[in-house]
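Visitor: Provided below for reference: sequence and predicted model.
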Amino acid sequence: MSESLDPVIHAAARLRITAKLATLDADEQIAFPRLQQLLEMTAGNLSTHLQRLEEAEYVTIEKTHQGRTPVTYLALTPRGRRAFEDYTATLRGLIAGAS
């Protein structure tokens, strides 16, 4: 386990996004507007942080249509799920070491 926290996840907004996506089953996705609502973030702010997570290959962003309506679905990748697990393990270790 590394002693440093993953800087991609460590930003507060990206930590919130990753934590929320980690609550989904590995084969589940969530629609962008639902995630935006749950996190109470603006669309622009959420999009910016999702782009960074996508660049790190921590999330997948699937753009599709339901009828004529565009829909964006989000999910953690296996790499993203592992990064979140490593992050939380490192954080627990740092907290335990501070006790």
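Guide: Nice, thanks for sending it over. Numbers count the residues shown, from 1 in each chain.
Visitor: Only C-alpha atoms from now on, for both contacts and neighbour counts.
Guide: Noted.
Visitor: Just want the most central residue of this protein.
Guide: Geometric centre of the chain, nearest residue: T18, 2.4 Å, by C-alpha atoms, centre = their mean.
Visitor: So it sits against A75, correct?
Guide: No. The pair T18 / A75 is not scored as a contact, 9.2 Å apart, by C-alpha atoms under 8 Å.
Visitor: Flag every buried residue along the one helix or strand R34 maps to.
Guide: R34 belongs to helix 32-39 when assigned by DSSP states H and E. Neighbour counts over helix 32-39 (16 or more other C-alpha atoms under 10 Å) mark F32, P33, L35, Q36 as buried.
Visitor: Check it against this one:
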Amino acid sequence: MADGFSEVIHVPTRLRVCSILAEVGEAEFGVLRDALGLSDSVLSKHLKVLDQAGFVGVRKGAVNGRTRTWLSLTRAGQAAFKAHVLELRKLASTADDLTP
């Protein structure tokens, strides 16, 4: 694949996670889970992959005595997401030349 394409980000759920985080900057785990319609365990698995790649930052804190987790794209994550989207745009532009 081309330089900007990321196998880590390309998985649809992770692509959606990156898209949401790029838009909002930071999101609480539960809000992200609900926005994506995922279970805690499924979202956690995808976030772990993004975290291991250095694309997602995790911040924990207490709210009303309960531990909360907030997520955001790291600088590396922002760069990788931007490069991936640019590569997808290049790939998608070839469809413009197709005749219906």
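Guide: Cool, the structure landed. From a predicted model like this one, the values you see are computed outputs, not experimental measurements.
Visitor: Please state their TM-score.
Guide: Superposed pair, TM-score by TM-score structural alignment, normalised by the length of structure 1: 0.88. Supporting alignment: 95 aligned residues with a C-alpha RMSD of 1.4 Å.
Visitor: coming back round to it: can you give the distance of the helix or strand following the helix holding R34 of structure 1 from its chain's centre?
Guide: Next helix or strand after helix 32-39 of structure 1 toward the C-terminus (DSSP H and E): helix 43-55. Computed by C-alpha atoms, centre = their mean, to the nearest Å, the chain-centroid distance of helix 43-55 of structure 1 equals 9 Å.
Visitor: Would you mind identifying the next helix or strand past helix 43-55 of structure 1?
Guide: Following helix 43-55 of structure 1 in sequence order, the next helix or strand is strand 59-66 (DSSP H and E).
Visitor: which residues are in contact with that following strand?
Guide: L50, L53, E54, P70, V71, T72, Y73, L74, A75, L76, T77, G80 (C-alpha atoms under 8 Å, 6 or more residues apart in numbering).
Visitor: okay, whichever helix or strand comes after that strand sits on what stretch of structure 2?
Guide: Scanning forward in sequence from strand 59-66 of structure 1 by DSSP H and E, the next helix or strand is strand 69-76. Counting by TM-score structural alignment, strand 69-76 of structure 1 pairs with residues 66-73 of structure 2.
Visitor: For the longest helix along structure 1, enumerate the helices and strands it packs against.
Guide: Secondary structure of structure 1 read by DSSP state H shows that its longest helix is helix 78-98. With contacts defined as 3 or more C-alpha pairs under 8 Å, 6 or more residues apart in numbering; DSSP states H and E, helix 78-98 of structure 1 has these neighbours: helix 12-22.
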